[in-house]
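Q: give me the fold of what follows.
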Amino acid sequence: MTKNYDTVIVGGGTGGYVAAIKLSQLGHQVAVVEKNRLGGTCLNKGCIPTKSFLKSAEVINTMKNAELYGITPHKPSFEMANIISQKDKVVNKMQTGIKYLLDKNKVDIYEGTATVLGPSLFSPLAGAVSVSYEDEEKESEILVNDFVVIAAGSKPAELPFMPFDGEIVLSSDDLMYMEDIPKKIAIVGGGVIGVEFATILNAFGSEVTVLEAAEHILPAEDKDVAQAVHKSLSESGVIIKTGVKLEAEGIDIKKDSVGLVIDGNTEVFDKAVVAIGRKANTEELGLQNTKVKMDHGVIEVNEFQQTSESHIYAIGDVTSSQQLAHVAIEEALIAAEHIMDNNPLQLNYDNVPRCIYTSPEVASIGPTTQQLKEKNTEFKTHKLPLSAIAKAVIEDGGEGFIKLNVSPEGDILGASIVGAHATELINQLSLAKFMDASALELSSAVFAHPSVGEIIKEIGLDAEGIAIHV
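A: Okay, the predicted model is just below:
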């Protein structure tokens, strides 16, 4: 069966469904093809479920450390099945919401596997999309279109000598449905995914060891940010070992354990989580039938998300941009506007916030201090403790800091926040940076008192040499 659409979206994740809704609003007849569940990795196996787990972990830690708030501490009891059930309630509610929005915007949904076809009797150009189904009795369909948006997302990357088995060697996907909390677990990779799961599993009662090949965890962030997270995780009982490079001959995977050679010694764990990054889902899309250029499985695009086939676009994790849901959303809007011959505002990736939901939270924007140094950029760093702000002290003792890098003219180049509500506060700095606000303008804005956000005004004042509370 053949059907015609203006645009077909391959992938119903965060970027895919946003692109579909935007294009429908702009007048296109749109179809989305999704082989798993609407919402993609972010909703089903990433951002949202992990934050549900992290909220459960936060409640556990708050109860255990209630003396910080003048309350008798209590060691809570819990069933993992109930925590998973709560996570599933949130996910299902949000997924229902996405289905409602797509229906509201008259977007057709195909629950099958998409394959991009080359030039054929259906279309003189590559890009028609074949949809096949698990039910072999259900006839496949051909979606003929003028434009295609590839939004197929990514999957956890494996180590060649530690392939995922779902039992002993786990991916972050596998952790979404863990029935029992392992007594002793290794997390291979100290990046964002690794440290977030270290926070979760430690709160749930596991003895956690994080193994990172670089000289410090969170290697994409400044050292002082990484050190703050390292200190906090260590104080909570997480063991962190950096400069660890695992080798194939040092891995011993058994039916109920895994042995890892670390610093010359073998240490045995109940399970190991490999969290070394994510790999673009481009292998089975049929892109070899097109002239779309790829580099090691990553689709090459221009500033408007166009591939080398001008009517085929790609957004989100299948491209080389930051693998963040909010990046996929912005790229979806840019692609949709460009398809409609509008003139979309190009995305400045230096204005994209990066959030890490550990305890304390971490959020950053713009180049790191080290990156600015490597580019020989002239700048000055201003850094203040959150303990200067009463609301931050009330929240968690004022743990953490804010750091602002500014140009000699006072322009905001980058910033990092470690501490209470960091992942919310970074939005204020994101807006300021987008609006090209200066440190002086930050210092001149009125911030509510008491609020943790007052630290943003204070760092603006400090950059002008007129700080009040430090």
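
Q: from here on, contacts and neighbour counts on C-alpha atoms
A: Noted.

Q: how about the residue nearest in space to the middle of the chain, what does it touch?
A: For the chain, the residue nearest the mean C-alpha position is Leu324 (4.2 Å; C-alpha atoms, centre = their mean). By C-alpha atoms under 8 Å, 6 or more residues apart in numbering, the contact set of Leu324 is 316-317.

Q: and it, how far from Glu424?
A: 16 Å (C-alpha to C-alpha, to the nearest Å).

Q: try His216
A: 25 Å.

Q: one more to line up against the first:
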Amino acid sequence: MDEFDIVVVGGGSGSQVATAAAEEGLEAAVIEPGPLGGACITRGCVPSKALIHRADVVDEIRRAERFGVDATLEDVSYGEITSSIRETVYGKAERQAKSLEKAKNVALYRGEGRFVDERTLEVDPTDDADGDEPRRVRGETIVVAVGGRPTVPPVDGLEDIDFLTSDDALYLDERPDELVVIGGGYIAAELGYFFGALGAEVSIVGRSEQLVPREDDDVSAAVTDGLERYCDLHTGYEAAEARETDGGVAVTAEPADDGGTDGDGSGAVDLEADDLLVAAGRRPNTDTLEPENAGVETDERGYVETDEFLETSVDGIWALGDVLGDEPYKHAADYEARVVATNVLETVKRAVDYGAMPHAIFTSPRVASVGRTEGELEEDGREYESARVSYDAAPLGVILDPGEAFVKVLAAPDGEILGCHVVGPRAPTLIQEVVATMDGGGTVDDVANAAHVHPALSEVVYATFDELSSSPYSTAPDWRDVGDE
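A: The predicted structure is shown next:
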């Protein structure tokens, strides 16, 4: 049996804890059956956003006329795009693996780990691992960071046909001419936009009345309206049956409990396509880990239960990333890795705090959010004030002609920032000053009183916070109302 001070199960963000421990002179091990870097690098964030960037370029060319630019799109080399991205991201994963293998005091085990007891894991090696016999690894401290995988919903006939998930839809050699997408969350929205912008006929089936229903209602409405330019939306419907056809697949969608929005909402919809993409969320990989053998408690969905310090029900076993289910984002997992590293390697205890944890959705329009939604505040009976300012309140917003784009701020009467939601170009970048202010305990006035570059889109953030500011002197002009001088 191989013994270590710390064992990390999962080669994504969790490996940061292993390298931090190694730098402190501890012996660490990382267990990972797939590419290093986790799902983000090879099956999620990085390749999907690389594809979406190509979709943005195509979309800009097709809509260039609105800027007085006569441009024609001759062709899209789809296979070259996907193969190039695959080569890039898997190359990065391989370099990361080699770096970890060379790191002092870190051992890399290529295989799938499962608990044998509270401190021991058995590693079943992958085909390309050294040796073909299972090995046992013991750690005084163990970090569970095994990530997640796509969820397959209970749709009749789905198990009998070939379908795509977000894991394998990223590297197709050819673009489908027609595609049905099951799911209405951010993964379905992003991939629906990608394929639709590149010319596929995309139909999205989502249970809720709007796409991305967990977002603020104004955000969900904007994303839904935006995706209608690229996809046929069947919101308020759920997939009931899937079957093969001579040329591909067919899906029967029926109104969800609250009724669909197609037609009169009373009948089923039959959709046919070349391919079916199931993007109905993700589930934790804890079932492969057999956490019950170690006494690690999980909830009914399989997510690991932890305290505020990210320690599980077993002393010395910690968890981070997608196995927690709270914030399923790479940047959240990186943050959690820092929290776990602090609590494992230092004498102080650091509690996790998601109050200023942002996220983004890479559709057209772009979306970025931090904090609470208006619906959540109303449900909690929380007193709040809100302001919503469109991009054309700033000169650069007018120049960009972004369409329906806005910044929305929710704040307590005392100026505490409760939430901020940005819809439009560069939203993931614009949200960051709000995140930094919230993380530092700042208020509405702290954003409104800071100088913002002119002309820049950040002036839209400035103008929105200025509407809620207690400062008696406003210096944020609304460019929608400024006349010729």
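
Q: which one's more surrounded, His216 and Glu424 of the first structure?
A: Shown here are His216 of the first structure and Glu424; by other C-alpha atoms under 10 Å, His216 has more neighbours (21 against 14).

Q: so who does the nearest residue to that one once chain neighbours are set aside touch?
A: Spatial nearest neighbour of His216 of the first structure, chain neighbours left out: Thr242 (5.8 Å); criterion: C-alpha to C-alpha, 6 or more residues apart in numbering. Applying C-alpha under 8 Å, 6+ apart to Thr242 of the first structure gives the contacts 211-217.

Q: map Thr242 of the first structure onto the second structure.
A: Under the alignment (TM-score structural alignment), Thr242 of the first structure pairs with Thr235 of the second structure.

Q: the residue nearest to the centre of the first structure maps to what in the second structure?
A: Aligned partner of Leu324 of the first structure by TM-score structural alignment: Tyr329.

Q: ok so, going back, and the contacts of Thr242 of the first structure, which of them are in helices?
A: For the contacts of Thr242 of the first structure, not one is inside helices, with DSSP state H as the criterion.

Q: can you tell me which of these are buried?
A: Using 16 or more other C-alpha atoms under 10 Å as the burial test, the contacts of Thr242 of the first structure include 211-214, 216-217 as buried.

Q: tell me the SS of the residue mapped onto Arg283 of the second structure from the first structure?
A: In the first structure, the residue paired with Arg283 of the second structure according to TM-score structural alignment is Lys279. Following DSSP: H, G, I helix; E, B strand; the rest coil, the label given to Lys279 of the first structure is strand.

Q: assess the claim that Lys279 of the first structure and His296 are in contact.
A: No: Lys279 of the first structure lies out of contact with His296 (C-alpha atoms under 8 Å); the separation is 9.8 Å.

Q: which of those two has more neighbours?
A: Neighbour count, other C-alpha under 10 Å: between Lys279 of the first structure and His296, Lys279 has more, with 18 against 9.

Q: so that one versus Val144 of the first structure, what's the distance?
A: 28 Å.

Q: one more: His326 of the first structure?
A: For His326 of the first structure, the distance to Val144 of the first structure - C-alpha to C-alpha - is 29 Å.

Q: what separates the residue nearest to His216 of the first structure from Ala214 of the first structure, distance-wise?
A: For Thr242 of the first structure relative to Ala214 of the first structure (C-alpha to C-alpha), the value is 6 Å.

Q: excluding covalently adjacent residues, which one is nearest to Ile187 of the second structure?
A: In space, Ile187 of the second structure comes closest to Ala279 once its chain neighbours are excluded; the distance is 6.2 Å by C-alpha to C-alpha, 6+ apart.

Q: and for the one you found, the neighbour number?
A: Neighbours of Ala279 of the second structure (other C-alpha under 10 Å): 28.

Q: ok, now which ones touch it?
A: By C-alpha under 8 Å, 6+ apart, the neighbours of Ala279 of the second structure are 150-151, 165-166, 181-185, 187-188.

Q: what ranges do the strands span in the stretch 151-300 of the second structure?
A: With DSSP state E, counting those that start in this stretch as the criterion, the stretch 151-300 of the second structure has strands at 164-165, 178-182, 201-206, 231-235, 237-244, 249-255, 269-273, 275-278, 282-284.

Q: can you put these in a markdown table and add distance to Cys40 of the second structure?
A: Shown next, in a markdown table, are the strands of the stretch 151-300 of the second structure (distance: least, C-alpha to C-alpha, whole Å):
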| stretch | distance to Cys40 of the second structure |
| --- | --- |
| strand 164-165 | 15 |
| strand 178-182 | 21 |
| strand 201-206 | 24 |
| strand 231-235 | 26 |
| strand 237-244 | 28 |
| strand 249-255 | 29 |
| strand 269-273 | 28 |
| strand 275-278 | 18 |
| strand 282-284 | 13 |
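
Q: appreciated, that's everything.
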